[in-house]
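Chemist: model this:
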Amino acid sequence: MRPSRLEATYRLVEAFGLDRGDNVRVEAPEVVPDRVLTLVHSQRYVDAVRALSADPSLDLPRWGLGTEDTPAYAGVHEASARLVGGSHQGAAAILAGDAVRAVNFGGGMHHAHAEKASGFCVYNDCAVAIQQLLDGGVRRVAYVDVDGHHGDGTQSIFYADPRVLTISLHETGMTLFPGTGFANETGHGEAVGTAVNVALPTTADDSMWLRAFDAVVPALLRQFGPEVVVSQHGCDSHFADELTHLRLSVDGQRQAAVAVAALADELCEGRWLATGGGGYNCYDVVPRAWTHLVGVVAGRPIDVGTAVPESWRDHVRQRWGARAPLVMGDEVDLWWRSWESGFDPNDETDRTVMATRREIFPQWGLDPWFD
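Modeler: Have a look, this model is predicted:
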C-alpha cells in the first residue's frame, strides 16, 4: 500500500498524456470533513480514528486499527480521509453534471466497514460515494468489484438497501482474506438478491474470470437498471501479485474495465465512477493496470501492445531501483468461452458460476441456466 505505487501510476498516466485530454480535468483529492465520512461511518468511529491518528499508541482494538493488516499511525485519519476525497469529488461532479465519468485510482478501500477498519482500509470511499449519489437523487447504483479479495465492507454497508446492487468477483474465501463472499450471501430483507458474489477457484486465470464476469454481471445489471455504476478495480488478481493466488494478466484486468465502461454506456448514459483498490506489485502491475483504467475512463484506451515510455522506465529504475515492463500488456491470449457456449458440470468455474446464478437469478426473474 506504499504511496509510491500511486506516484508511479500517475507518472505513467502523464507519460501517455492521459491527464491532458480536452475532456479531462484533474483534481487533487481533499481531506473530506466528518459530514462526508459519516454518510456511511458512525461519528464515534471517526472520532476513534482521529484519536489514533493523533496518538497511535492508544489501545482501541474494537475499531480494527492497530493490527498487522491495518496499523495505526500518525496521520492515519487525514491520509484515509484524503483517499475518500477523490471518490467524493468524482461523485459530486457526476451529480452536478460536470462530468460523466470519474476515476480515483487512490481509492477502492472496500474492506472498511461502518465501524471497523480492516484489510488496509480505514474509510470506505466506495460506500461514501454510493451513499452520496443516493442522497443526491440517484435511485439505483450498481457496484462492481473486481479486486482479488471480496468487497466485504461495501457489501455489509448496503446489505439491506435494495437501491444498491453489489457484485463482487474474487478468489474464494476458503483460501483468502477476508474469508467471506460466498454465493449464499445475497442481501437482507427487501434487498435479498442485491448482494452478488462469485467466489472464483483459487488459481482462476483470464479465461475463467472473464467467463464468470460474462455469465453474471451483464444480465444482472441490465435487469437492475442502474443510473450510475461505481466500480472497484483492485489489480491484486494478477499472476505476479503475491497477495492472492489468482492468475489474471494486465490484459484481463484491462478487459474488465472495458466491459464495465460498455455497460455504463449501455445502461446509464456513461455515468461511471471507477476506483483502484488492492495491488501490491508496485512498479510493474499496478501502474499499467490503472493507467489502462484511466485510459478507458477517459475514452482513450491504450492498446496492450503499446511500448511503455522509456522516460517512465528510466524513472522507475532511478527512483526505486525496479525493473519496469517493456509493453503495456503481458502478451497473453485473452480467448475465453461465453456462457452461451453451455454449462459444463465438470468445470470448476462453471460450478462456481452456477452456484451464484441459482442463488440470485430467480430473484430477478432470470433463468439460472439460460439468461
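
Chemist: please count neighbours and contacts with C-alpha atoms only from this point.
Modeler: Will do.

Chemist: who are the packing partners of whichever strand or helix holds residue 319?
Modeler: Under the criterion of DSSP states H and E, residue 319 resides in helix 310-320. Under the contact criterion of 3 or more CA pairs under 8 Å, 6 or more residues apart in numbering; DSSP states H and E, helix 310-320 touches helix 4-15.

Chemist: what helices or strands is the following helix or strand past the helix holding residue 319 leaning on?
Modeler: Sequence-wise, the next helix or strand beyond helix 310-320 is helix 348-360, with elements assigned using DSSP H and E. In terms of contacts (3+ CA pairs under 8 Å, 6+ apart), helix 348-360 is packed against strand 195-200, helix 206-224.

Chemist: pick the most buried one from the ones you listed.
Modeler: Comparing the helices and strands packed on helix 348-360 by mean neighbour count (mean count of other CA atoms under 10 Å), strand 195-200 comes out on top with a mean of 28.

Chemist: next, the angle from that strand to helix 348-360.
Modeler: 170 degrees (axes from the mean of the first three to the mean of the last three CA atoms, to 10 degrees).

Chemist: what does strand 195-200 rub up against?
Modeler: Identification of contacts with strand 195-200 by CA atoms under 8 Å, 6 or more residues apart in numbering yields 155, 159, 165-173, 181-187, 209, 212, 349, 352-353, 356, 360.

Chemist: about what we covered before: how far does the helix holding residue 319 sit from its chain's centre?
Modeler: Centroid displacement of helix 310-320 relative to its chain, using CA atoms, centre = their mean, to the nearest Å, is 27 Å.

Chemist: how about the strands in the chain?
Modeler: 101-104, 141-145, 164-171, 195-200, 228-232, 272-275 (DSSP state E).

Chemist: so which of the ones you listed is nearest residue 295?
Modeler: strand 101-104 (10.0 Å; CA to CA).

Chemist: what's that closest one packed up against?
Modeler: Judged by 3+ CA pairs under 8 Å, 6+ apart, strand 101-104 is in contact with helix 76-96, strand 272-275, helix 285-297.

Chemist: nearest to residue 204, out of these?
Modeler: For those, the distance to residue 204 is smallest for helix 285-297, at 17.4 Å, taking CA to CA.

Chemist: one more, please, to line up against the first structure:
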Amino acid sequence: MWDEAVTRYDFGPSHPMDPVRLALTMGLVRAFGLDRAMEVRAAPAAGDSTLRLVHREDYVAAVREVSEDPGVADGSYGLGTMDDPAFHGMHEAAALIAGQSVAGAEALWHGEVEHAVNFAGGLHHAMPGGAAGFCVYNDASLAIARLLELGAERVAYVDVDVHHGDGVQAAFWDDPRVLTVSMHEHPRTLFPQTGWPEETGGPEAEGSAANIALPAGTGDEGWLRAFHAVVPELLADFRPQVLVTQHGADTHFEDPLAHLAVSLDAQRAVQEACHRLAHEYADGRWLALGGGGYAV
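Modeler: Below you'll find the model as predicted:
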C-alpha cells in the first residue's frame, strides 16, 4: 500500500518522525524491483465513519480543526504537544495512512491477496480520544476494527516496536476477539510507561493481552528468545483468522531514542517468523505495518 502523499505526515524539520524514512523505504522497494514483483496499490483516506470505528467523534473533529488552523492547538486531545505538534493537513495525512491499512485489511479478508504491507502505518500510540507518541490516528486498531466489522472472529496483533503498543491494547482491552501481544522495552525505562506483564486484558477479555517487557540493553539473543518462547504458543492457542503485525525499527542498536540493541538480522528473523506463523495459523492472511524508527 503506497501513496506519495503519506509523506505529508510531517511534524516539522526538528521532529524525529521524519517522513524521509518513508521516501527512503519506497526508494529501496523500487531499487530492488519489488514494485514490479508485487502489486502496489493506493487507497483513499479513511472517512469519518471508518475513523469512528475506534476514535471518538469529538477527537476527529478536533484533529480536523487543528489541521485547518494549527495555531488553535493548545495541547487538548494531545494535539500541539512536543510529540504531536499541529500542522496544516494533519487530518488528511493521518487519515490517508489509516486508509492504506484499512484497505489492506479489506483486501485480505475478501481473499484478493494473501499478504498486505503498509510501511507508513503502525501508528500504535493513538488513543480513541487523543494523539500520543507521534501518532494521530491508530491505523492498526482501525484495520483490526474493520476486520471485525467484516465478520472476523479472531484477530491477533503482534507488536515488536521498542515501545508498548498501548493504543491497540486500549482499543481492544475488553474484546476477546482480539489478541494483542507486545514485545517492548520495559516501561521502567521508556515511554509510554505501560505494557507491564500484569496487563492481561479487561474483565470481559482476561488473557487477551500479553506484554513481554525486556530490560534496556537487550540484544539479538534475548530479543529473539523472548519472541520465540511466547508468540508462537499464543498464536497456536488463539488460532487467529488474520495476523496483524507492527514492525517498528526502533529496536535497532543505533536508534537514539530507545535502549535495546537489536540488529537488522534479528529484525529480519522476526519478520520471517511472522510470515511463517501467518501461514501456520491464519491461512496466510497477514497485514504487516511499519512503525517507529529514527531516520538518520
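
Chemist: coming back round to it: show me what counts as buried in the helix holding residue 319 of structure 1.
Modeler: Neighbour counts over helix 310-320 of structure 1 (16 or more other CA atoms under 10 Å) mark 312, 313, 315, 316 as buried.

Chemist: likewise stretch 178-191 of structure 2?
Modeler: So for stretch 178-191 of structure 2, counting by 16+ other CA under 10 Å, buried means 178, 179, 180, 181, 182, 183, 184, 185, 186, 187, 190, 191.

Chemist: ok, stretch 189-205 of structure 2 next?
Modeler: For stretch 189-205 of structure 2, a neighbour-count test (16+ other CA under 10 Å) marks 190, 191, 192, 194, 195, 196, 199, 200, 201, 202, 205 as buried.

Chemist: in structure 1, what range does that stretch match?
Modeler: Counting by TM-score structural alignment, stretch 189-205 of structure 2 pairs with residues 175-191 of structure 1.

Chemist: now render the strands of structure 1 as CSV, adding distance to residue 73 of structure 1.
Modeler: Output for the strands of structure 1, formatted as CSV (distance: least, CA to CA, whole Å):
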stretch, distance to residue 73 of structure 1
strand 101-104, 23
strand 141-145, 28
strand 164-171, 29
strand 195-200, 33
strand 228-232, 25
strand 272-275, 24
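
Chemist: residue 291 of structure 1: which of those is closest?
Modeler: Of those, nearest to residue 291 of structure 1 by CA to CA is strand 101-104, at 10.6 Å.

Chemist: how big is the offset of the closest one relative to structure 2?
Modeler: Mean deviation of strand 101-104 of structure 1 relative to structure 2 after superposition (mean CA distance after the TM-score superposition for structure 1): 0.3 Å.

Chemist: what span of structure 2 is that strand aligned with?
Modeler: Residue span in structure 2 matched to strand 101-104 of structure 1, by TM-score structural alignment: 115-118.

Chemist: hmm, who's touching the matching stretch?
Modeler: 1-2, 100-101, 104-105, 107-108, 284-290.

Chemist: aligned partner of residue 40 of structure 1 in structure 2?
Modeler: Aligned counterpart of residue 40 of structure 1 in structure 2: residue 54 (TM-score structural alignment).

Chemist: now residue 165 of structure 1
Modeler: Residue correspondence to structure 2 (TM-score structural alignment): residue 165 of structure 1 is matched to residue 179.

Chemist: wait, its match sits on residue 159?
Modeler: No. Counting by CA atoms under 8 Å, residue 159 is not a contact partner of residue 179 of structure 2; they are 11.0 Å apart.

Chemist: got a list of what the residue positioned nearest the centre of structure 2 touches?
Modeler: When CA atoms, centre = their mean is applied to structure 2, the residue found nearest the centroid is residue 122 (2.1 Å). Neighbouring residues of residue 122 of structure 2 by CA under 8 Å, 6+ apart: 138, 139, 140, 246, 247, 248, 289, 290, 291, 292.

Chemist: mind redoing it with 10 Å?
Modeler: 97-98, 101, 135, 137-141, 159, 161, 165, 168, 244-248, 288-292 (CA atoms under 10 Å, 6 or more residues apart in numbering).

Chemist: out of everything not next to it in sequence, what's closest to it?
Modeler: Using CA to CA, 6 or more residues apart in numbering and skipping the chain neighbours, the partner closest in space to residue 122 of structure 2 is residue 291 (4.4 Å).

Chemist: thought residue 123 was touching the one you found, still the case?
Modeler: Yes. Judged on CA atoms under 10 Å, residue 291 of structure 2 makes contact with residue 123 at a distance of 6.1 Å.

Chemist: which of these two has more residues huddled nearby?
Modeler: Using other CA atoms under 10 Å, the more surrounded residue of residue 291 of structure 2 and residue 123 is residue 123, with 29 against 24.

Chemist: quick check: that one touching residue 245?
Modeler: No. If you go by CA under 10 Å, residue 123 of structure 2 and residue 245 don't touch, sitting 11.7 Å apart.

Chemist: shared neighbours of the two, which are they?
Modeler: Contact with both residue 123 of structure 2 and residue 245 is made by residues 140, 289, 290, 291, according to CA under 10 Å, 6+ apart.

Chemist: aligned to the second one, what sits in structure 1?
Modeler: Think residue 289 of structure 2. Residue 289 of structure 2 maps onto residue 275 in structure 1, with residues paired by TM-score structural alignment.

Chemist: how many residues are close by its match?
Modeler: 26.

Chemist: excluding sequence neighbours, find me the nearest residue to the equivalent of residue 279 of structure 2 over in structure 1.
Modeler: Structural correspondence for residue 279 of structure 2 with respect to structure 1 (TM-score structural alignment): residue 265. Leaving aside its sequence neighbours, residue 265 of structure 1 sits nearest to residue 271 (CA to CA, 6+ apart; 7.3 Å).

Chemist: save the buried residues of stretch 189-205 of structure 2 as CSV, and put in distance to residue 45 of structure 2 too.
Modeler: As requested, the buried residues of stretch 189-205 of structure 2 are exported to CSV (distance: CA to CA, whole Å):
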residue, distance to residue 45 of structure 2
190, 32
191, 29
192, 28
194, 30
195, 30
196, 34
199, 33
200, 33
201, 31
202, 31
205, 31
